[in-house]
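>>> Build the 3D model from these lines:
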Amino acid sequence: MSKPNFLTPLQCDEISREIWYLPEREEIQTAIARLWGSMAAFKDGEDRGGVIETTRAVELVLPDIYDRRLLDRYLEAAVIIFEEYESQN
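Predicted coordinates for the structure are as follows:
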């Protein structure tokens, strides 16, 4: 996220809003919109907001939100996906 050619927080927010306001938005689209919002928050130095949005995104696709071990694994997967994306851009 620190790369200069990566999207700005405003651009991340715009992508998030574009997905959020899709007609008949599905849960997975909501989760993706929240992940874009979390990237904007992290880039703005709002770590707490970034963590909250990432957790909410993961909870949307998590089959059992009360299974903390599974939630941790989903969050770890989200980090791996982001790191892979970042390494390719």
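>>> CA only for contacts and neighbour counts going forward, please
OK.
>>> Name the nearest residue to the most centrally placed residue in the chain, ignoring sequence neighbours.
With the centre of the chain defined as its mean C-alpha position, the nearest residue by C-alpha atoms, centre = their mean is Leu35, 1.4 Å away. Nearest non-adjacent residue to Leu35, counting by C-alpha to C-alpha, 6 or more residues apart in numbering: Thr54, 5.6 Å away.
>>> do the same with Tyr74
Closest residue to Tyr74 apart from its sequence neighbours, by C-alpha to C-alpha, 6+ apart: Val58 at 6.5 Å.
>>> One more sequence to fold, the one below, so I can look at both together:
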Amino acid sequence: MDRVYDLFRRRQRDGTWARIVTQLQAEADSKGLITWDVNVDSTVCRAHQHAAGAAKRGISRRSRPAESLPSPPTTDLDVPGAA
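I've put the predicted structure just below:
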């Protein structure tokens, strides 16, 4: 016994659903029930794979705390031995 899904897939593969939609659209269009407005939106926003948390290829680098480097002097008073 066929399941409903099997019947659906069979109709999909043989093009039955596409023919039904095409026929319904043709009938509705001939009666003026369809407005064929086309709207194209090309907005795309993608993050780089690494920004999204994907694993990087190659050697795994574990995050290490940044080394604390002394900041450069900002005035002559900050330079040792200067006065």
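>>> What does the TM-score come to for these two?
With the length set by TM-score structural alignment, normalised by the length of structure 2, the two chains reach a TM-score of 0.23; 36 aligned residues with a C-alpha RMSD of 4.3 Å.
>>> on that earlier part again, please report how far the residue nearest to Tyr74 of structure 1 lies from Lys43 of structure 1.
Per C-alpha to C-alpha, to the nearest Å, Val58 of structure 1 is found 19 Å from Lys43 of structure 1.
>>> more crowded one of those two?
Val58 (24 against 18; other C-alpha atoms under 10 Å).
>>> which SSE is the more buried one in?
Using DSSP states H and E, Val58 of structure 1 falls within helix 47-61.
>>> follow-up on the earlier one: which residues does the residue nearest to Tyr74 of structure 1 contact?
Taking C-alpha atoms under 8 Å, 6 or more residues apart in numbering as the criterion, Val58 of structure 1 is in contact with 31, 71, 74-75, 78.
>>> I'd like the residues you listed as TSV, with secondary structure appended.
Formatted as TSV, those follow (DSSP: H, G, I helix; E, B strand; the rest coil):
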residue	secondary structure
Ala31	helix
Leu71	helix
Tyr74	helix
Leu75	helix
Ala78	helix
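>>> who wins for most neighbours among those?
That'd be Ala31 among the contacts of Val58 of structure 1, by other C-alpha under 10 Å, with 23 neighbours.
>>> Confirm for me that it is in contact with Thr55.
No: Ala31 of structure 1 is beyond contact range of Thr55, at 9.5 Å (criterion: C-alpha atoms under 8 Å).
>>> before we move on, the earlier item: which neighbouring elements make contact with the strand or helix carrying the residue nearest to the centre of structure 1?
In the assignment (DSSP H and E), Leu35 of structure 1 maps to helix 27-43. Helix 27-43 of structure 1 makes packing contacts with helix 9-20, helix 47-61 when contacts are defined by 3 or more C-alpha pairs under 8 Å, 6 or more residues apart in numbering; DSSP states H and E.
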